[in-house]
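Novice: my questions are about this predicted structure, shown below with the sequence.
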Amino acid sequence: MYFDRSNLSDTELLSFYRALLYPRLIEEKMLLLLRQGKISKWFSGIGQEAIAVGATLALEPDEWIMPLHRNLGVFTTRNMPLHHLLLQWQGSQDGYSKGRERSFHFGSRAFHICGMISHLGPQLSIADGIALAHQLKKEHKVSLAFSGEGGTSEGEFHEALNVAAVWGLPVIFLVENNGYGLSTPVSEQYHCKNLVDKAIGYGMEGVQVDGNNLLEVYQTIRTARAYAIKEQKPVLIEAMTFRMRGHEEASGVKYVPPELFEQWGKKDPVAQYETFLRESHLLDTTGIEAIRQELKHRIDEDVAKGLEPLPFAVNTSTELEDIYAPAAPVIPPSGTASEKRFIDAISDGLRQSMEQYPELVLMGQDIAAYGGAFKITEGLLGSFGKERVRNTPLCESAIVGTALGLSIAGFKSMVEMQFADFVSCGFNQIVNNLAKMHYRWGQTADVVVRMPTGGGVGAGPFHSQSNEAWFTHVPGLKVVYPSSPEDAKGLLNAAIADPNPVMYFEHKALYRSISGLVPDGYYTVEIGKARLVQAGDDVSIITYGSGVHWALEYAAAHPALSIAILDLRTLLPLDYTAIRDAVALTGRVLVLHEDTLTGGLGGEISAWIAEHCFHLLDAPVIRCASLDTPVPFAVALEKNFLAKSRLDQCIRQLTDW
């Protein structure tokens, strides 16, 4: 094995040895602790240390790394205290994630390490977002994302590389090819000769390296870093290596041919580097042993400190409070107001939020020169430029991940889904990354996803879904659904101001069909607060979105019936105080929504009322919702599908009780 020591001093070569040996010795200690039952799980990177260590050494300390399971060397090379890591691995309340995550599923802003999720691929597009932030700030920095060879089969790999290439982002994508994704060999994982060959398909540079050669990894990453910064382009690196233990210790290695262990054992990265140091007369056997004993002693001290039994004080209030970061204060409207359509109120809010927050970036398909499918962003490109108003490739998942990366780097972002239906392609990033980020390691996900939603416009089953209930079940998200122009602007401004991820639903049928007075200046409407549209004595309709207008229309057509209408406005978190008050007004409650009946938010609201307001009820809570079918195209079928067609029947059922 040839080691290129170009531009490296003897002191650096020796410090590199300590950096390489340290995670190996920690690994050996962890395997012992695992057998003793003192830690519960371990993903071993023995045999792969040179990649994590070499890559981390090659970056600046403030450049973000997106590591995976077998990258202990990233954490140790960034000098994270071992005793603190041990607390994390035990699930201690004093670990990096307060006991909420295990093993390497955590991050740290202080060390510029982004916590992984088990779905692996989403890490790559987060790197895109961080690199975009460097680019926007004119910083000479890169981001680096790890992937295994198995992760290259995921759609996110394609999407992230494509976005980085199209936008010219300084990202290093580092694939650790260790031959197996758990037990699946590369022959069953991909059919190209080398993974690095994929680089040419994205129009980026690709390099294959010996992942067991510390200096080759280091020199390659340093070169790639310089290239990515100078040329503002991504690089794909495939590091060839081998996993000397199972995917995790419980998996074993019976599926691996024994001769591979012998073959790769001769290429052990620690042993090979020690041989290089001996041949370079920098260390002899005595010196090597002295360093080993010194590091082992240090590890033993940290283990003794990190394995001390600590009390775990469970506090339910703290758990719930840590779901969200503190929201921005409400800014009430002031000054003049003008008549605006629903769609114009949203556009107005976007423009004023762009002025309010210079760090706000808008992203979405066709949103730049074209102005978006519904022309909501029309004119913003001319006002704010292509860096802040960005057309995206057709890859919802990677763009949501990019938005998260921007947030990690201190930006705000708005992602426009062309139709709410298409959000399913970005579902994983939203529910597993955005939603859980703050709870897991205190990192905000300052992202708004705008969702043109709903039926009534003859758009058929793939452009008309009401899918808000998909997200109301996910702790960590906020779900907003305005029904009036004034709320549309104020809630959008509030969503952008809020450091938490917000799903902002806007009903397409309301865009140009309703108007109202909207304050001209910048203001926000508090997220989480419902609005009593009108009081009543006979029936309370609890609703949101298009349901508000259906209820108002019905009330106007039936003046003999005194109807209270509560517009929820925010679906997560729900305003339970307002719901209770609406129940108390009449004792008869109808929950109305355009979403389908089964699994719709009406079921949750009805259950809460039954549990908490039973003494206030004079009749069972009735739900009025759309049919449990996809949204049909034909006008007659769609009218029959929508909840509005059953509103009169449901109210009669309620009043006849």
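Specialist: Looks like it arrived, so ask away. Numbers count the residues shown, from 1 in each chain.
Novice: okay, CA-based contacts and neighbour counts for the rest of this
Specialist: Fine.
Novice: how far away is Phe641 from Cys624?
Specialist: 12 Å (Cα to Cα, to the nearest Å).
Novice: the two: who's more crowded?
Specialist: Using other Cα atoms under 10 Å as the criterion, Phe641 and Cys624 rank with Cys624 on top: 27 against 23.
Novice: where does that one land in three-state SS?
Specialist: Three-state call for Cys624 (DSSP: H, G, I helix; E, B strand; the rest coil): strand.
Novice: do a quick rundown of the helices in the stretch 351-500 of the chain.
Specialist: With DSSP state H, counting those that start in this stretch, the ranges of helices along the stretch 351-500 of the chain come out as 380-384, 396-408, 427-428, 435-441, 469-472, 485-497.
Novice: next up, a second structure to put side by side with the first:
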Amino acid sequence: MSSKIEFNVNSISNETLFQLYKSMLKPRLIEEKMLILLRQGKISKWFSGIGQEAIAVGVTSVLEKDEYILPMHRNLGVFTTREIPLHRLFSQWQGKMNGFTKGRDRSFHFGTQEYNIVGMISHLGPQMGIADGIALANKLKNNNKICAVFTGEGGTSEGDFHEALNVASVWSLPVLFCVENNGYGLSTPSSEQFNCKNIADKGAGYGMESHIIDGNNILEVYSKVDEIAKSVRKNPRPVLIEFKTFRMRGHEEASGTKYVPQDLLDYWGAKDPLENYQAFLKSEGILTEEIEVSLKEEIIQEINEHLQLAYDEEKITPNLETELNDVYKNHQYKAILPATEKKNIRLIDAVSEGLRQSMEKYDDLVIMGQDVAEYGGVFKITDGFVEKFGKERVRNTPICESAIVSAAYGLSVNGMKAVVEMQFADFVSSGFNPIVNLLAKSHYRWNENADVVVRMPCGAGVGAGPFHSQTNEAWFTKTPGLKVVYPAFPQDAKGLLIEAINDPNPVLFFEHKALYRSVYQDVSENYFTTEIGKATLLKEGNEVTIISYGAGIHWALESLEKNAAISADLIDLRTLQPLDAETIYKSVKKTGRAIIVQEDSLFGGIASDISALITENCFEFLDAPVKRLASIETPIPFEPNLEKQYLAKNKLEKSILELIAY
């Protein structure tokens, strides 16, 4: 196995040949400085890309400045080739305000719309799904743009890799999937990561064009990727590119390289992309010793000057208000009043109407989900949408919740809106990671909102059993950055769904399946909004406050109808995050008693937090302990009598009366 690199100039100009050298030299010199600073304790962590510069520099040099690129830990060359001022990078690595995350995330966990870079999260896999969404937006805009996304050979073991490539292939999305095969996923060698000779071999399984490129040969990277990029711009499709390279230092510096055989390090050390290319340019008379020394002095001076700018910047002074305000993108609610013209429809019809009118309002809104197109969704909510809006905007997806949520985020990054339908709320567990680690944290981390609504058909009462009946809102009310909406009536469902789509923040929108076709209401026919974060008082009384949402509201109404003597405030929360605590406190201070009803099992549910809030804020007004009522601590059974026993409904009436009599 030869370590010699053969450089083929083809028709590349001397100016470009020299520029590629400068572009590789800069990140190398920065890295050498960072390793010194790491040893001095002036930065906290470093993921070295030494020996891999040709890939980041070559790919970025080929992409147009307004084409998105999604780098990973070892792609410093992406950021420098995009000409981000060095002091901003240094501020980022030192946790200063002039970085890109206000000190909230470190190293390369950041993105910037200014430079069309989307930063990674540590879970790696969703990055590829984001690229799908960005590419889909490019395709829908018909702008002949591509995007490139990086991952390592270790990341190809994640399910997200399969999902993202599969979606990209099925939808013919213009994405370059760039896999840096550098030999090791931390300490695990490639032989223990996958059992095929080349990662590029996997392309055939997706019906996808693939290439293997010498990742240490800058001219091969530049020429071949340039050729591929030009072709993909003309003929949109995904391409899998495997770059053969090696990681010369530890996964991060603390890891070291003791697990790597010395002969392997020696072999790849001889294939150093910068040193080999430097020697080649000198042999061609394009680079001289004097020019090399001068250029290094120039870059080192730039590094030192920009480092000083970062050092001189004050440390971040924690500001509680700033931290809390940045969890969500600021959104000013604009009330669009419901019309007096109404028709009596079911909750399912109201959801469909809200979706349809939102699709009419926003040309850049895309609906994605399993069977949502011609079939109209399993609940027929999008029935007829393909005929009206077309298959480009109403998209059937493969069964891959994680990639589709990530793609929805990519659509948002590229200036569009997305609604994702989970066929059943239970299935969201397969897309849990991108919701809680990508959508939820995005605005807080790097000021990039996620304009995504995830629709969640949920709930028991229809004999669907443990995998199709959960009401799993507590998975998400715990996660800062998400909004959680859960209507009980058709009018609210329509107005809240429209507002959820208007809201630039990620919203989990729960729709109870048992209410879909059983609850009717006169619903305004126009496009109107209902404010997220506001509860409603359905009944007024002075003996007890009943707090619930979704099906629990209808259980409470039924109990009150059976017991006309009970004088109760009945609060429909409608929104669980943000929670309308003030409406709750006002009522409890009046009645002195509170019962919170949820369909979910008790422990860890939202009723527990509401109970704690009431106790902490209304204790002196209470005449009885706060009561929580929930379903039993089991999964949800299928058989009707077992399901009836499971649900909290059959205990509600007795619990209310006991609380009043306390």
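Specialist: Received it, and whenever you're ready, just let me know what you need. Because the structure is predicted, anything quoted here is derived from the model rather than measured.
Novice: residues contacting the equivalent of Phe641 of the first structure over in the second structure?
Specialist: Using TM-score structural alignment to pair residues, one finds that Phe641 of the first structure aligns to Tyr646 in the second structure. Each residue near Tyr646 of the second structure by Cα atoms under 8 Å, 6 or more residues apart in numbering is listed here: Ser631, Ile632, Thr634, Ile636, Pro637.
Novice: measure how buried the second one is and give me the count.
Specialist: Think Ile632 of the second structure. For Ile632 of the second structure, the tally of surrounding residues (other Cα under 10 Å) stands at 16.
Novice: just to revisit the earlier point, can you redo the helices of the stretch 351-500 of the first structure as a markdown table with distance to Gly528 of the first structure and mean neighbour count?
Specialist: Conversion of the helices of the stretch 351-500 of the first structure to a markdown table gives the following (distance: least, Cα to Cα, whole Å; neighbours: other Cα atoms under 10 Å):
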| stretch | distance to Gly528 of the first structure | mean neighbour count |
| --- | --- | --- |
| helix 380-384 | 29 | 16 |
| helix 396-408 | 22 | 29 |
| helix 427-428 | 23 | 16 |
| helix 435-441 | 17 | 23 |
| helix 469-472 | 13 | 18 |
| helix 485-497 | 10 | 27 |
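Novice: could I get these as a markdown table with distance to Ala164 of the first structure?
Specialist: Shown next, in a markdown table, are the helices of the stretch 351-500 of the first structure (distance: least, Cα to Cα, whole Å):
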| stretch | distance to Ala164 of the first structure |
| --- | --- |
| helix 380-384 | 21 |
| helix 396-408 | 10 |
| helix 427-428 | 20 |
| helix 435-441 | 23 |
| helix 469-472 | 28 |
| helix 485-497 | 25 |
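Novice: which one of the ones you listed lies closest to Ser606 of the first structure?
Specialist: Set against Ser606 of the first structure and scored by Cα to Cα, the helices of the stretch 351-500 of the first structure come closest in helix 469-472, at 14.3 Å.
Novice: which parts of the longest helix seen in the second structure are buried?
Specialist: Counting by DSSP state H, the longest helix found in the second structure is helix 14-39. Using 16 or more other Cα atoms under 10 Å as the test for burial, helix 14-39 of the second structure gives 17, 20-28, 30-31, 34-35.
Novice: hang on, the earlier thing: so which of the helices of the stretch 351-500 of the first structure comes closest to Val303 of the first structure?
Specialist: For the helices of the stretch 351-500 of the first structure, proximity to Val303 of the first structure was assessed by Cα to Cα; helix 435-441 is nearest, at 22.8 Å.
Novice: identify the residues contacting that closest one?
Specialist: Outside helix 435-441 of the first structure, the residues within contact range by Cα under 8 Å, 6+ apart are 96-98, 100-101, 106-108, 115, 322-325, 443-445, 474-477, 501.
Novice: from those, which would you call buried?
Specialist: Among those, those buried by neighbour count (16+ other Cα under 10 Å) are 96-98, 100-101, 106-108, 115, 323-325, 443-445, 474-477, 501.
Novice: now, these that are in strands?
Specialist: In strands, judged by DSSP state E, none of these are found.
Novice: for stretch 364-372 of the second structure, what is the distance to the chain centroid?
Specialist: The chain centre lies 17 Å from the centre of stretch 364-372 of the second structure; the measure is Cα atoms, centre = their mean, to the nearest Å.
Novice: quick one: the residues in the first structure that that stretch pairs up with.
Specialist: Counting by TM-score structural alignment, stretch 364-372 of the second structure lines up with residues 359-367 of the first structure.
Novice: contact partners of that stretch?
Specialist: With Cα under 8 Å, 6+ apart, stretch 359-367 of the first structure has contacts from 353-354, 372-373, 375, 377-378, 387-394, 399, 410-418.
Novice: helix/strand/coil for the residue of the second structure most remote from its centre?
Specialist: Of all residues in the second structure, Ala565 has its C-alpha farthest from the mean position, at 49.6 Å, by Cα atoms, centre = their mean. With three-state DSSP as the basis, Ala565 of the second structure sits in coil.
Novice: what lines up with it in the first structure?
Specialist: Using TM-score structural alignment, Ala565 of the second structure pairs with Ala560 in the first structure.
Novice: quick revisit: now intersect the contacts of stretch 359-367 of the first structure with the strands, please.
Specialist: Going by DSSP E, the strands hold Val389, Arg390, Asn391, Lys412, Ser413, Met414, Val415, Glu416 from the contacts of stretch 359-367 of the first structure.
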